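1. Okay, structure incoming, though there's no sequence with it:
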């Protein structure tokens, strides 16, 4: 179904939002839009909202499976604004957000669906997942000039690190159980990335509640939601396999002509499997076996 704006969608789908889980995808361009949506259907998101500029077409084969909303994708903080508008009507339900050409992975996602994941995390009394955004890029930019290739996707197998996250309200002492994570293309090509956009962590999957606010840096206004684990043991973390940074670096005039190859000695082929991400330390199963 197609909706003329987000307010119209909310008015007509309050029951679905309240039940959840809901996946919200912002289409910045048409690249790999269909594969992004199919991935969410595969892990059994039944309520999928596509936010897209009217000029971007909904994949014809998926028109009956998603809710299409005409939306200004190019406004500042477009995705954050949409998620915050959904926060109240989705209160109590789980929300996921991302962009086209981004793919959500969690431990054992090949055999366990999103409902299994959320049920376990709820039992652990956790309301949010830390998500690492793992940059994907095409192996050969001469063959794939836009840096996107599902068949020949590569990722960095090392070069990731974390720094303590300072608390400005407490003399910049480190926040408890919070870290800023870095790595991937945003680290290797940091001269082309603004400082405030270099970290690779998001809180991309969380339980909405009244008064909660998604910030510009993809953290939430309730600081407990931004923690990587509870006080007593490790929890599940998720990963976002994303072509978004590679696309931006190859489309931005300031970096397009400076970058001829994304691969380096620590590149490895992406296997499109959660086990690879766990083996590389890019995802944590916690107590879920």
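-> Ah, there it is. Just so it is clear, the model here is predicted, and its values are computed rather than measured.
2. make it CA atoms for all contacts and neighbour counts henceforth
-> Fine.
3. The stretch 101-250 of the chain: helices as residue ranges?
-> 114-123, 185-188, 244-251 (DSSP state H, counting those that start in this stretch).
4. May I see those helices arranged in JSON lines, with distance to residue 161 as well?
-> Output for these, formatted as JSON lines (distance: least, CA to CA, whole Å):
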{"stretch": "helix 114-123", "distance to residue 161": "25"}
{"stretch": "helix 185-188", "distance to residue 161": "10"}
{"stretch": "helix 244-251", "distance to residue 161": "18"}
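5. dump the residue contacts of the most centrally placed residue in the chain.
-> Nearest residue to the geometric centre of the chain (CA atoms, centre = their mean): residue 98, 4.2 Å. For residue 98, the contact set (CA atoms under 8 Å, 6 or more residues apart in numbering) comprises 24, 25, 26, 79, 204.
6. Quick check: the gap between the closest residue to residue 43 other than its chain neighbours and residue 46.
-> Using CA to CA, 6 or more residues apart in numbering and skipping residues adjacent in sequence, the residue nearest residue 43 is residue 113, 4.9 Å away. Using CA to CA, to the nearest Å, one obtains 11 Å as the distance from residue 113 to residue 46.
7. Residue 10 too?
-> In this view, residue 10 and residue 46 are 16 Å apart by CA to CA.
8. Turn the helices of the stretch 101-250 of the chain into TSV, including mean neighbour count and distance to residue 41.
-> Listed next are the helices of the stretch 101-250 of the chain as TSV, based on neighbours: other CA atoms under 10 Å; distance: least, CA to CA, whole Å:
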stretch	mean neighbour count	distance to residue 41
helix 114-123	14	10
helix 185-188	19	28
helix 244-251	19	20
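9. quick one: which of those is nearest residue 196?
-> Proximity to residue 196 (CA to CA) singles out helix 185-188 among the helices of the stretch 101-250 of the chain, at 10.9 Å.
10. Okay, one more to line up with it:
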């Protein structure tokens, strides 16, 4: 069903969305839109809300299964501002947010649903989950000029690192169990990426509560929800496998002609399986076996 605004969606369908978990997807174009939506249903999301501008169309299957909302997706901080409109209305609901051409993976997602995973995470007294944005890119840009190819997807197997996150309000003290993560295309082609957008960490899975806010850098206003693990042991983390950076670098005139290929000696073909991401250290199973 289609809605003219987020407010209208929450007014008409809010109670139905309150069971969760809920996926909020913002589509900036039609690139692999149906595939992105199908993936969210495949891993177990009960409801998917799609935020799109005027003029974007869906396949018939997705048109009938997705809550479609007309939205200004190109406004400053469009995704974080949209997510904040859902938080107060859906307190207690687990929410995942993403863009089209992004695919959430978590440990053992081939045989376990996102609902099972979040039930376990909740039992560990965690209300949020750190996710790493893992850049995907087409291996052959001559064949796939926008760098998006589900059947020819590659990723970096190394080149990831973390820096301590400091608190400017407390004399630049290091924040407990918080790190800023970097790597992938945003690291290799950093001359084309503004500094505030180079981080690859997001708190893109969290349980909504009244008063909570998502910041434009994809951290939350509750500092404990920004931690990568609890104080007593490691917790689950997940990965958002994303073509979005590669697509942007291939459509931006400032970078288009300076990048003939994204592949390098540390590129490896992506096999679309969570075990590969765990083997590369790009997500953590924690105590979930």
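-> In hand now; what should we look at? Keep in mind the model is a prediction, meaning the values are calculated, not measured.
11. ok so, going back, of all the helices of the stretch 101-250 of structure 1, which lies closest to residue 136 of structure 1?
-> helix 244-251 (7.0 Å).
12. how big is the offset of the closest one relative to structure 2?
-> Mean deviation of helix 244-251 of structure 1 relative to structure 2 after superposition (mean CA distance after the TM-score superposition for structure 1): 0.3 Å.
13. Please name every helix or strand in contact with that helix.
-> strand 128-135, helix 185-188, helix 253-256 (3 or more CA pairs under 8 Å, 6 or more residues apart in numbering; DSSP states H and E).
14. if we go to 10 Å?
-> Packing partners of helix 244-251 of structure 1 (3 or more CA pairs under 10 Å, 6 or more residues apart in numbering; DSSP states H and E): strand 128-135, strand 137-138, helix 185-188, helix 253-256.
15. hang on, the earlier thing: pull up the overlap in contacts between residue 113 and residue 46 of structure 1.
-> In terms of CA atoms under 10 Å, 6 or more residues apart in numbering, residue 113 of structure 1 and residue 46 are both contacted by the residues residue 40.
16. how far does stretch 45-59 of structure 1 stretch from start to finish?
-> Start-to-end span of stretch 45-59 of structure 1 (CA to CA) is 17 Å.
17. Show me which positions of the lengthiest helix in structure 2 end up buried.
-> Longest helix of structure 2, by residue count under DSSP state H: helix 6-17. Going by neighbour count (16 or more other CA atoms under 10 Å), the buried part of helix 6-17 of structure 2 is 6, 9, 10, 17.
18. List the contacts of residue 282 of structure 2.
-> Counting by CA under 10 Å, 6+ apart, residue 282 of structure 2 touches 131-134, 157-158, 160, 237-240, 274-276.
19. please redo it, this time with the cut-off set to 7 Å
-> Contact analysis of residue 282 of structure 2 by CA atoms under 7 Å, 6 or more residues apart in numbering lists 132, 239.
20. any idea how far it lies from residue 138 of structure 2?
-> The gap separating residue 282 of structure 2 from residue 138 of structure 2 is 19 Å, by CA to CA.
21. now do residue 32 of structure 2
-> In terms of CA to CA, residue 32 of structure 2 sits 13 Å off from residue 138 of structure 2.
22. cool, residue 249 of structure 2 as well?
-> Separation of residue 249 of structure 2 from residue 138 of structure 2 (CA to CA): 12 Å.
23. hang on, the earlier thing: mind picking the two most distant members of the buried residues of helix 6-17 of structure 2?
-> Based on CA to CA, the longest span within the buried residues of helix 6-17 of structure 2 runs between 6 and 17 and measures 12.5 Å.
24. Overlap of the contact sets of the two?
-> With CA under 7 Å, 6+ apart, residue 6 of structure 2 and residue 17 have no common neighbours.
25. Can you lay out the contacts of residue 98 of structure 1 as CSV showing neighbour count, distance to residue 189 of structure 1 and secondary structure?
-> Listed next are the contacts of residue 98 of structure 1 as CSV, based on neighbours: other CA atoms under 10 Å; distance: CA to CA, whole Å; DSSP: H, G, I helix; E, B strand; the rest coil:
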residue, neighbour count, distance to residue 189 of structure 1, secondary structure
24, 21, 29, strand
25, 25, 26, strand
26, 24, 25, strand
79, 26, 24, helix
204, 24, 24, strand
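26. if we take these, which one ends up nearest to residue 117 of structure 1?
-> Closest to residue 117 of structure 1 out of the contacts of residue 98 of structure 1 is residue 204 (14.1 Å), distances taken as CA to CA.
27. Any figure for the gap between residue 211 of structure 1 and residue 89 of structure 1?
-> For residue 211 of structure 1, the distance to residue 89 of structure 1 equals 11 Å [CA to CA].
28. what's the answer for residue 270 of structure 1, then?
-> 37 Å.
29. And residue 213 of structure 1, by the same measure?
-> 13 Å.
30. if we can go back for a sec, more crowded one of residue 32 and residue 138 of structure 2?
-> residue 138 (26 against 17; other CA atoms under 10 Å).
31. Which of the helices and strands packed on helix 244-251 of structure 1 sits closest to residue 59 of structure 1?
-> Going by CA to CA, the one of those nearest residue 59 of structure 1 is strand 137-138, 23.0 Å.
32. Check what contacts the closest one and list those residues.
-> So strand 137-138 of structure 1 is in contact with 144, 147, 148, 149, 152, 153, 154, 155, 243, 246, 262, going by CA under 7 Å, 6+ apart.
33. tell me which of those residues is nearest to residue 233 of structure 1?
-> Distance to residue 233 of structure 1 across the contacts of strand 137-138 of structure 1 (CA to CA) is lowest for residue 155, with 28.9 Å.
34. quick one on the thing from earlier: can you tell me which of the helices of the stretch 101-250 of structure 1 is nearest to residue 231 of structure 1?
-> Closest to residue 231 of structure 1 of those, according to CA to CA: helix 114-123, at 14.6 Å.
35. Under the alignment, what does residue 235 of structure 1 map to in structure 2?
-> Counting by TM-score structural alignment, residue 235 of structure 1 lines up with residue 235 in structure 2.
36. Next, count neighbours for its match.
-> Other residues lying near residue 235 of structure 2 total 19 when counted by other CA under 10 Å.
37. That one: what's it in contact with?
-> Here residue 235 of structure 2 is in contact with 229, 285, 286, 287 (CA under 7 Å, 6+ apart).
38. Kindly write the PyMOL command that selects the buried subset of these.
-> Selecting the buried subset of the contacts of residue 235 of structure 2 in PyMOL, with 16+ other CA under 10 Å as the burial test, is done by:
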select buried, resi 229
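39. Let me know the closest of the contacts of residue 235 of structure 2 to residue 218 of structure 2.
-> Closest approach to residue 218 of structure 2 among the contacts of residue 235 of structure 2 (CA to CA): residue 229, at 17.0 Å.
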